[in-house]
Structure formats: structure tokens, C-alpha cells
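[1] got a sequence here, can you build the structure:
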Amino acid sequence: MTQLTISIVSHNSKADLELLMPSLIKSLNNINHEILHVDNSSSDGTWDFMQQNYPGVLSYQNSRCFGYGTNHNHNLRRANGKYIVFMNSDMIIMPDTFEKLFVFMEENEDVGLCSANVLNTDGTMQYLYKRYPTILDLSLRRFAPGFITRMFRKRLDQYEMRDDAYHSVVDVPFISGCFMFCRTDLIRQVSGFDERFFLYFEDVDLCRKVQNHARTVSFPEAVVVHRWERMAHKKARWFYIFVLSAFKYFNKWGYQFY
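    Got it, this is the predicted structure:
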């Protein structure tokens, strides 16, 4: 049986994949695995790069752009692994990351979804473990000027679970979709990602569905690097998608203001 399915979605991310793939292959040396890749209508040569350099990867090319969850659901339907990892293309994987996560999940059958600590390229922490979002927390993070966020620093630190989630295994309400290590059967049981979310909030929505059946936890012993870019702050289109997804999320799960 295939132990692990890696699900990667990319859009004009050839440069990211050039860095990701060598680290990914190296980290999978001791695990029976498959790699599934969706090229989300790229125009930068991503498809040719993957076909020429990684013919063993099962790649699929979209003729137009689909949402993040929709593309991962495509890979979920064809996955053979006991576990599936949903991940971004802008990652770098440490050599022992998957082996550590696999052993942890084998030893903790009550856990349905977990993640590694995620670092910036300079080694600093990305605080991606979070409690459930509230309208106040999202507003502070997205709209508030610096002096306001400093006034609410303690609250935002609590939202980002800076007290304990990055040092020990704890239950985490909201795990980032940039890197999720999951039980495949359970993700299928909850019907995967909700495809009404094009981008943003599909990850916390999935976590909440999983939590009806199993735990979602941090696993700080494993580490990955995320070469991220905060799109929602840079382009009006991504900001609009963020707000629209937030609206869909609160309509689905209820409005929590603070």
C-alpha cells in the first residue's frame, strides 16, 4: 500500500518548483509514496519543466484556473496513500520531515490532521497555528495601522497560539492549508475541501469538518520552510477574494465578532 500521497498545486510557479522538488524527493527516500501535481493553467513553462525533469510525478494540467481546494480535491480523488499532504509549491522540505510526521500519525490514531512548524527562509517562525478567526482578529490583522495592532498584541498573540503550539503537541483549531498532513480516508469522509472557497478559509473550514471526527494538532518536531508572499495585501483582486471567502466562512459557521 502507498503510505503517502503528496498533493501539490501550482500556478506560474516554475521557480518555486525548481526549489521544492529536490528537497521533496530527498525527504521521501524512506517512504512509499506518490506525488500528484496540478498545474493550474500556468504560462511560465511549469508543465514542460515537470514533464521533462520529474516524469514520475503524476501531473495534470488545467485549461483554466480553479480554486486551491478544488485542485487539491482533484488529487484527493486519485490518491492511493494512507495519508495525504496538501501543500503549496513555495515550500522547502527538511530531510526528515515526512518520516517524523508519518511515525507521529501512526502512533496517534486519534489525530486526523496535523502540521509541522513553518519557518521563513531566514529561520524565523511563521505563526500559522491559529484559533478560530473572529471579525475583530481579522480586522486587526488586515486593516489596522501599526499602533492599533500593538495595542492588541496580546490578543493577536493568543489568536496565533504563540503561547504553546510551536513548542509542544497541542490541539489547534485552525491549521494553515500551506502544509497539511492528513488521513486520506478521513478527508474523503468529510468530502475534502469545500469548493465554494476559491482561496482563503478553505483550510479552517476543512479543519472544522475534521474536528467532528478527530483531532487537529501541531507537531513542532517536524519543520518546513515557506517562501511565502502575502497576496491579500498586495493586489485588490486577492483582497476581494479574501473578503468574499471570509463572508462565506462566517455565513457557514456563524459570525463571531470578538
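
[2] contacts, neighbours, all on C-alpha from now
    Noted.

[3] any idea which element residue 203 lies in?
    If you go by DSSP states H and E, residue 203 is part of helix 202-210.

[4] next one: residue 34
    Using DSSP H and E, residue 34 sits in strand 33-39.

[5] what sits up against that strand?
    Strand 33-39 is contacted from outside by 2-11, 46-47, 56-62, 71-72, 75, 79-81, using C-alpha atoms under 8 Å, 6 or more residues apart in numbering.

[6] show only the entries of the residues you listed found in strands.
    4-10, 58-61 (DSSP state E).

[7] which outside residues touch stretch 122-129?
    117-120, 160-162, 165, 172-176, 218.

[8] before we go on, could you also do this sequence so I can check it against the first one:
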Amino acid sequence: MTVAGPRGPGISVIIVSYNVREILDACLQSVYHAAARFSGTVEVIVFDNESRDGTVSLLKPRWPEATWISSDRNLGFGSGCNRGAAVATQPLLLFLNPDTLMREDTLQVMWDFFRSHADAGVAGCKIVNRDGSLQLACKRSFPSPRVAAFKLIGLGSLFPKSRVFGRYNLTYLDENTTHEVDAVSGSFLCISSELFREIGGFDEDFFMYGEDLDLCFRAKLLGKRNYYHPITQVIHFKGESAKSRPLGSFLDFHAAMVIFSKKHLELRALPLILLNAGVAILALAKFISSRFQKWPRWFADLLIVNLVLGVVAYVYVHAKGHTLFSFIEPSVYVFWNVLTSLAVVLPLAYAGEYGSGPARPRKVFLSVGISFLAVFSLSFFMKEHAYSRVVFAISSVLSAALLTSWRLAGSHGGRFWRKVVGGVKRVVILGTAARARTLAALIQNETLEGYECVGFIHFPAGPVPQEVRANVIGDLETLPTLARKLDLQAVIIALDEGTYPAALRVLAAHGAGSLEIKMLVGDPEPGKNSLIDLNFRN
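    Predicted coordinates for the structure are as follows:
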């Protein structure tokens, strides 16, 4: 189905979704706002890759204008794009990630660009991160052993303006000027439907990542020119789809680079091995760093688990009339402490407990209990090295209780305590309309856990609704002062969709000090909303 503008040729917007219902809702809002200002026809096609979060059942009635295609299994990004393109009817295709928000002029700008550049193969716009900074992947060169090596060892970061070392992401090019490039990002990729079909679409050997590079490479082989066109831009909340399969997404990235290298780079065995090894190391390093962002939290967990094991073992051994290391071999004691520490911390890290999100005490309690149970069970198979199952049993109960209490205490502690444990955050809500008031009620009723609402920040300018007049504590100009005086940790943007761009520009321009900036997407109802971290910090 189509929408917007006088009848005539236009753009088919193809979105492949996977368990991103809330941000997809916001993405569609931004697409239809842009469609309303577009001079031609806009066709929106959503291909859902077996989402299990109610994406189709909840959003299809909300957006009946779109064409919805559901898959009974996850086919990957490229396959989903191909199936969406197969039913597209417009001359220009835009492949758009579901975790993006476009400006109101985006569709028109890209349409005008293709009409004025007959040699264009693939084109992308400027893509910015949550904080407004450039997302480097929106303009790239094709990977080679040398380019990958400079990226891996950090020379690209040290010398971004160098045409030699900065080639991976073409950081030496002006980000605000249109350039011919090797490749653009698949999160926002425009191509004519005629060329897309001539190329044969995306290579479905790529499950996720790399298919955009491959498509751009094949377009250039046909004599076309690929462009980076920053006259318009989109915000990309990178990695929303990957959250539901964190390790799998990193493995997919490595596999994609291997496929691309074998397909397009005429490499001998040793360079190919070195390239693949470098990509694997880079992917693994990124995955590990994403799992251990909150170092005070995992350090505290390790400290508590080892203290509990030590104290319980000491008391138990002395109750039997022995000293600790006359009863237990030091190497055995160290082995089981290390094993137990890893059994507790690694599952929590994989689940994202040490990431950027708030602490989740219930998940911690359950995970710690299961970890100790696993270690306890293992001790039955290593009787000659297991010093006491009583120690494990008592330590499991105490550790689960203490690690959970450590997080729960954040809701009642002071500024330092909350910063360390990541407990309940004191927040203000940007906005005073019905959407903001409903969100405040969810927080007040503890339907939305992890937050304490202090009041409202009035935006945009205009009369303050009578219902919240008593709870409005200031505006954006006074926000930095309020943050210090009221010990605020976060601002939640809860505006009508049309005012989001203005709010984002104001926050990016003025900054918010140490405050976290979050944005409400979806309806402010239980199970139908999500808070996205924008990370606007100085």
C-alpha cells in the first residue's frame, strides 16, 4: 500500500525487523512524517524475520498503510531485503534499518539526488549516532588486508585525516560534503530498483553484516558510482536487533568478512588467514567490552562472592577444629574460588548485567542461584578436589542474597551508591503533554521499574497543562542547575513525535552534563514502550 503526495513515481522503503517492536514503531512514525513532505509516492514494506515480541500483531493494525510480510524463520537481513524488494513497485528502493529515525526532508533529498545523478549506483545519507556524532560506517572503503590492519592496530584512530591510515572509514573526507565512496551502510542504502534487479539483489550467503559491502562492490563492477550524500541525515540506534542475540551478532560479523574476502579479494592463504584472524580478534574484543562496561558492578560481585566463600570456608573449617589451609589444599581453594567467580560473573555479563542498562535484581538472584547449583553439581564429579558441599550451599544462599541486596540498595542510597550499583535512577521527564503524563504514572505505580520521577521539564514553549502545572520544575535552560540541586541521573524525552527533532537538537547543542538522556518510543503503556539510551554526555 502507498501513501503521500500526488500520484507518480517514488520510493519503496523496505525495512527488515527482528524483535525491535518499539523502535520500529518510532521508525515508521519518522518515515510517514517524511512521506508527508515527499512529492511522489511512498511505499512502505516491512519484512518481519520471525520476531517474537509481537511486532506484526501489534504494529500492523497501527500502520495498515504499510505492506507487512511475515517469515516463519529468521532468514537474515539480506534475504529479508530481497523478499521485500520482490514486491516493491517504485523506481527507487530505500533499505532502512528499523532502529533509525529520519528527518522530514530525507526522502525528498535522496529522490532529488538520484534524479540529478544518472551515474549513481548506491547512495547513502549522513548517519549519526545517538549523541549526534557521525557514525563512521556510513562511508567506507572496501576491506583489504592493509586497510584492516591499520584499523585493527589503531592507526586509523590515531591519524584519522591520513589518506593511508584513515581509509577504513574514509575519515579524511569532509563529513558534510558529498563524495564518491566505495560503500555506504546497509542501515540506510538507496539504489534504483532496475539496478538492484540487474545485480541480483543482496547475496543471501551473508546472514547479517557484509551484504551492503558486497552489493556496493557489485554495483561498481557494473560501472556505477557510489555516493555519500550528507545533505540529510538519520539517527541510527545501532545494535537494537542484535540485542536479542548478542554473541551471534558478533559471530555473524566475522563470518561476513570471511565470505567477502573469499568472494572478492584475490588473497593467498597467509594474508587471508591474517585478515580473518584480525577481524575475529576485533569482533571478540568489541563483544567483551560491550559486556563489561560497568566495571564497579562486576568488581563488586567478584569481591562479594570471594569474601563469602572465604568467610564461610573459614568458619566451617574452624568449627571442625582445623585451620583453613591444613584442611584444604591452597591450590584446591584457589581453583574452586576462581571457578565459582567465573560461573557467577560470566552468565551475568552475557545477559548484559554489566552493560549500560540498569541493574535487574531478580535476574541476578536467579542467575547466581543457578551458577552455584552448577558448581555444586560439578563437585560430585570431582570429589577428590571438592572440599565441602556445605560451604557451597551456604555460600550460594548468602551470595545470591548479597548480590541482589547490593542492587536493591541503590534505590535508597545516595549519589555515590546509585552510581556504583546502577539502581533506581532519579529522572525528569521532558514534556508535559498526555504522553509524558502517562509515562510519569507508569513510573509512579512502579509499572516501569528502575526509575523515580522527580518532575517535568516544560517543552516545547507554550501554556503548561493544568494537570501537571504543580509538578513542572523547570525548562531546558535550567536543566543543568536542576540536575546538580536535585541529584538527577537521567532525562526521559516523552514528546509527541513531531517535536522529537527539535528536542534532540536542543539537547545536543546545550549538553546535559553527566545526565543520561533517554527517549520513549512506542505507546506509554505496559509492554508497549521502550526507553532508548541516547548517551548525550559531555
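
[9] still on that earlier bit, tell me the buried residues within the ones in strands among the contacts of strand 33-39 of the first structure.
    Among these, those classed as buried by neighbour count (16 or more other C-alpha atoms under 10 Å) are 4-10, 58-60.

[10] can you redo those residues as CSV with distance to residue 253 of the first structure?
    Shown next, in CSV, are those (distance: C-alpha to C-alpha, whole Å):
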residue, distance to residue 253 of the first structure
4, 31
5, 30
6, 29
7, 27
8, 27
9, 26
10, 29
58, 35
59, 34
60, 33
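
[11] so which strand or helix has the equivalent of residue 218 of the first structure over in the second structure?
    Matched across to the second structure, residue 218 of the first structure falls on residue 228, judged by TM-score structural alignment. Using DSSP H and E, residue 228 of the second structure falls within strand 225-236.

[12] and that strand, what does it pack against?
    strand 100-102, helix 106-116, strand 120-128, strand 179-181, helix 211-221 (3 or more C-alpha pairs under 8 Å, 6 or more residues apart in numbering; DSSP states H and E).

[13] what about whatever residue of the first structure lines up with residue 78 of the second structure, distance to residue 191 of the first structure?
    Mapped onto the first structure by TM-score structural alignment, residue 78 of the second structure lines up with residue 69. As judged by C-alpha to C-alpha, to the nearest Å, residue 69 of the first structure and residue 191 of the first structure stand 11 Å apart.

[14] again, but for residue 44 of the first structure
    Remark: distance between residue 44 of the first structure and residue 191 of the first structure (C-alpha to C-alpha) = 32 Å.

[15] again with residue 205 of the first structure
    Separation of residue 205 of the first structure from residue 191 of the first structure (C-alpha to C-alpha) stands at 12 Å.

[16] of those two, who's got more company?
    Using other C-alpha atoms under 10 Å as the criterion, residue 205 of the first structure and residue 191 rank with residue 205 on top: 21 against 14.

[17] map the more buried one onto the second structure.
    Mapped onto the second structure by TM-score structural alignment, residue 205 of the first structure lines up with residue 214.

[18] which secondary structure elements does the top helix by length along the second structure contact?
    Longest helix of the second structure, by residue count under DSSP state H: helix 295-319. Applying 3+ C-alpha pairs under 8 Å, 6+ apart, one finds that helix 295-319 of the second structure makes contact with helix 324-327, helix 330-350, helix 389-408, helix 415-421.

[19] can you redo these as a markdown table with mean neighbour count and distance to residue 302 of the second structure?
    Compiled in a markdown table, these are given as follows (neighbours: other C-alpha atoms under 10 Å; distance: least, C-alpha to C-alpha, whole Å):
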| stretch | mean neighbour count | distance to residue 302 of the second structure |
| --- | --- | --- |
| helix 324-327 | 13 | 21 |
| helix 330-350 | 17 | 6 |
| helix 389-408 | 19 | 10 |
| helix 415-421 | 17 | 13 |
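
[20] could you dump the ones you listed into TSV with distance to residue 135 of the second structure added?
    Shown next, in TSV, are those (distance: least, C-alpha to C-alpha, whole Å):
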stretch	distance to residue 135 of the second structure
helix 324-327	55
helix 330-350	25
helix 389-408	34
helix 415-421	28
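
[21] and the strand holding residue 228 of the second structure, how far from the first structure on average?
    Overlaying the first structure shows strand 225-236 of the second structure at a mean distance of 0.7 Å from the equivalent residues (mean C-alpha distance after the TM-score superposition for the first structure).

[22] start and end residues in the first structure for whatever helix or strand comes next after that strand, please.
    Once strand 225-236 of the second structure ends, the next helix or strand along the chain (criterion: DSSP H and E) is helix 246-264. Residues 235-253 of the first structure are the counterpart of helix 246-264 of the second structure, counting by TM-score structural alignment.

[23] list the buried ones in the matching stretch?
    Residues of stretch 235-253 of the first structure classed as buried under the neighbour-count rule (16+ other C-alpha under 10 Å) are 238, 241-242, 244-246, 248-250.

[24] contact partners of stretch 194-202 of the second structure?
    With contact meaning C-alpha under 8 Å, 6+ apart, stretch 194-202 of the second structure is reached by 78-79, 81-82, 91, 121, 211-212, 214-215, 218-219.

[25] please repeat the previous calculation with a cut-off of 10 Å.
    Around stretch 194-202 of the second structure, the neighbours that count as contacts under C-alpha atoms under 10 Å, 6 or more residues apart in numbering are 77-83, 85-86, 90-93, 120-122, 190, 192-193, 210-216, 218-219, 221-222, 224.

[26] now for the aligned partner of residue 3 of the first structure in the second structure: which residues touch it?
    Taking TM-score structural alignment, residue 3 of the first structure has residue 10 as its aligned residue in the second structure. Residue 10 of the second structure makes contact with 2, 4, 38-43, 89-93, 107-108, 111, according to C-alpha under 10 Å, 6+ apart.
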